[in-house]
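*Asks:* predicted model and sequence below, questions to follow.
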Amino acid sequence: MTLVTPDGAFGGPVRVAVNQSRELINRGHDVTVVAGTEGYITALPTEVDGVPVKLFPVRRILPRAGFAGFFSAKFILWLVRNISSFDVVHVHLARDLVTSPGALVALIFGKRMFVQSHGMIDGSDKILASVLDWLIIRRVLRRARVVFSLTDREELDVNLVEPRARVVQLPNGVPVLSEMELKRTSSVSTSIEVLMLARMHSIKRPLVFVRMAAMLLDRFPNARFTLVGPDGGQGASISNLISEIGVEGAIAWEGAVAPEESLARMRLSSVFVLPSESEVMPMSALEAMSVGLPVVLCRPCGIADEVALAGAGLIADQTTNSLVENVSSLLSDPVLRYRMGQNGRKLVDTHFSIGRVVDLLESYYESGTFGNDFS
């Protein structure tokens, strides 16, 4: 895994890895998540949300390369010394200087390796991507037992980079909570909260969320609109826009919440909105549905059709007006909110539960590790 931080800056891939690992541990497997890290002030944690982790501080060796520019020599050295003790290596692969060389170590040691790319391996004309593809990525994709993709589009993207990759689809999965776990604190307040929980990056369009909220305030004076997530470059712009509009009491950016606290934070809300430019299979939306929140998503989104068909939420286009219309429909109708929230829980249970995902994962591990090679 590329990066584990206290504020969840790397987003969905970490939640996927932790959910998979925790479920595998519950089934009796020994699992360790190995990753780069930054941001911890005190001692590095030895577990995250109940999952054993081995974390290594990263340093940026490529400026202006985002997460791709991080590197950790200690991460690589630890893998060289310890990788022989693992039966299966599952790489949450990105074009970066942490997971890419880590995957190469697994190949050098002849490990049975599975790759999951989370939409991060696609056609790219960036220099770093081209170099890594030529040196490492194509070889890793070609020699992996299986490359897990989320959607048909991602499968095409992976095969564009390496046509010989053996790609199968594996959805993201989240825990299915019991009714007791979902019980919300009782309140006599008539206010409702519209929540955006994501990294505050331009691709997530948090400024569009703020503008949408401002357009809805007059019609829904009891509603609160809250952004939660680490600053991905848009933090100052969010604060400035809220101040310019003059609605600090009704629209707020709370900053980051620890990833393991995200479900609890969602349970305090009424509607979940993710106005991103594009999403493959957003973990935050799956988590929101798992706790009974109706969702409003924007196309293109890899789960938009499933959400619409299940009646678990509403799908907007990229315009602010479309978001306003869809969120307004939910704020106006508490019965609709409840029904879509319940439909979302059913959708997660039947299609995106972590139990179902790990059933598939175990079958591939066992076939790829202890049986014949995949053809």
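*Replies:* Sure, I can see it. Since the structure is predicted, the reported quantities are computational estimates derived from the model, not experimental observations.
*Asks:* only C-alpha atoms for contact and neighbour calcs from this point on.
*Replies:* Noted.
*Asks:* strands of the stretch 1-150 of the chain, residue ranges please.
*Replies:* Secondary structure of the stretch 1-150 of the chain, counting by DSSP state E, counting those that start in this stretch: strands at 3-4, 33-37, 47-48, 51-57, 59-60, 70-71, 88-92, 112-116, 146-149.
*Asks:* quick one: closest of these to Ser178.
*Replies:* For these, the distance to Ser178 is smallest for strand 51-57, at 21.0 Å, taking Cα to Cα.
*Asks:* take the one below as the second:
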Amino acid sequence: MRVAIVTGQFPALSQTFVLNQITGLIDRGCDVTILADPPARAEKVHPDVERYGLMTRTVYWTRHGRPAKEQALDGVRAFLRTKKRRLLPGMIKGVGAARRHDETLSASLMVKAAHLSRLEPFDVVLCHFGNLGRECQILREMGALRGKLAVFFHGYDMSVFPIERGPGVYRELFKGAELLLPISEHWQERLIELGAPPEKIAVHRMGIDTTRFEFKVRRPEADGEVRLLTIGRLVEKKGIAYGLEAFARVRERFPDARYHIAGDGPLSDELKARAQALGLGDSVQFLGWKHQDEIIALLLDHHILLTPSVTAKNGDKEGLPVVLMEGLATGMPVLSTRHSGIPELVRHGESGLIAEERDVEGLAQNLEVLLEDPDLWETLGQQGRAIVEAEFSIEKLNDHLKERLEALAAS
């Protein structure tokens, strides 16, 4: 089965969920081609990129460094040079659709069409993120992209994008795509609100390789030290400012607690200044960006995972953070918020404790519960691991995904 996997920038260390699907489908005998943008800057690369030779499977269908108009003209010329002039009526129709939906799409679509016209048809086009799925649907109308279309919906594409572009932004995609794959029940409900046909929707979660995550019963250190950990980009929706505030409220009662934050992003300086203003001193450390093996080591070296996610002012929301699956798989008790699909994984009193978004007092109270009762950690950790193994195992999910795609290709 020939499968095109469409994503944003590739390789991207922050999107291990896409990488896990790519390697999983290759392991299951699929002929996978990756359609993506080149990374904006050099960064660390996951070892599986080299191990599976993924760069030889990658088609970069855009190019940096040249004006969009020049790229578009090159795209038109290259598209016509393929001698597939029979596709021209579809191409004109597709560009017209692009202009109706978003005037800025037409230039990049010409470039992408030029690259796609050199490729053989696919059985299935599996697209990550609804905004890219929208482009893929237009490229299918143009005749440049051929194959049944399945689209994953994650976070930004379900929150900010419809706000910015209007609630009808996916109207044509909902008509054309054969399969819509929200990663949570929360996003399934949102898709229906936006007008998606329920019969085209199937929740398909992202997952992790549970065998890579050792289960470890957590106990405070012999000297009483307890280490909290947050992992993620330093952006508003991660809610790290609220995590700092909650930690500050309990620090006097629990002076042996430490809070470590792994990640980087535009709010780095602001968050460091906030920690200083709260008088947290060296009890808070910012560790910078870490690659996957370093993240696993950090999870095993810490006691409690704190993910105080919030809806950003522009409406941006999480999907279902993979780091939560990873933390639970290692047996960590989790403190989080009632945000997006998080309660579908972090179940209050079962695999972790949940507070409302931006509820500093609620976060602090939940943190106190865990700091006062370390015996609770093992119970939460065992139940969290069981949930991840049952519902978020990438092996099980990739088996199911291949079955879905085969059924779609055959339909």
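*Replies:* On my side now, so go ahead. Here the structure is a predicted model, which means the values were calculated and not measured.
*Asks:* can you calculate the TM-score here?
*Replies:* The TM-score (TM-score structural alignment, normalised by the length of structure 1) is 0.80; 352 aligned residues with a Cα RMSD of 3.6 Å.
*Asks:* that older thread, export the strands of the stretch 1-150 of structure 1 to a markdown table and tack on mean neighbour count and distance to Arg337 of structure 1?
*Replies:* Compiled in a markdown table, the strands of the stretch 1-150 of structure 1 are given as follows (neighbours: other Cα atoms under 10 Å; distance: least, Cα to Cα, whole Å):
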| stretch | mean neighbour count | distance to Arg337 of structure 1 |
| --- | --- | --- |
| strand 3-4 | 24 | 34 |
| strand 33-37 | 22 | 37 |
| strand 47-48 | 16 | 33 |
| strand 51-57 | 20 | 34 |
| strand 59-60 | 14 | 44 |
| strand 70-71 | 23 | 42 |
| strand 88-92 | 21 | 35 |
| strand 112-116 | 23 | 34 |
| strand 146-149 | 25 | 31 |
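*Asks:* pull up the aligned stretch in structure 2 for stretch 332-345 of structure 1.
*Replies:* Residues 372-385 of structure 2 are where stretch 332-345 of structure 1 aligns, with TM-score structural alignment as the criterion.
*Asks:* circling back to that earlier point, quick one: closest of the strands of the stretch 1-150 of structure 1 to Ile25 of structure 1.
*Replies:* When those are compared by Cα to Cα, strand 51-57 sits nearest Ile25 of structure 1, at 7.9 Å.
*Asks:* chain center to that closest one: distance?
*Replies:* 18 Å (Cα atoms, centre = their mean, to the nearest Å).
*Asks:* next one: stretch 332-339 of structure 2
*Replies:* Counting by Cα atoms, centre = their mean, stretch 332-339 of structure 2 comes out at 17 Å from the chain centroid.
*Asks:* where in structure 1 does that stretch fall?
*Replies:* By TM-score structural alignment, stretch 332-339 of structure 2 lines up with residues 293-300 in structure 1.
*Asks:* what of stretch 254-263 of structure 2?
*Replies:* By TM-score structural alignment, stretch 254-263 of structure 2 lines up with residues 220-229 in structure 1.
*Asks:* who touches that stretch?
*Replies:* Outside stretch 220-229 of structure 1, the residues that touch it by Cα atoms under 8 Å, 6 or more residues apart in numbering are 7, 190-200, 206, 210, 213, 217, 250-257, 331.
*Asks:* next: stretch 32-40 of structure 2.
*Replies:* Taking Cα under 8 Å, 6+ apart as the rule, stretch 32-40 of structure 2 contacts 2-12, 22, 25-26, 57-64.
*Asks:* just stretch 3-17 of structure 1 next, same as before
*Replies:* By Cα under 8 Å, 6+ apart, the list of residues contacting stretch 3-17 of structure 1 from outside reads 1-2, 33, 35-40, 55, 92, 118, 172-174, 198-199, 229-230, 232, 256-259, 282-284.
*Asks:* can you list which of the residues you listed are found in helices?
*Replies:* 283-284 (DSSP state H).
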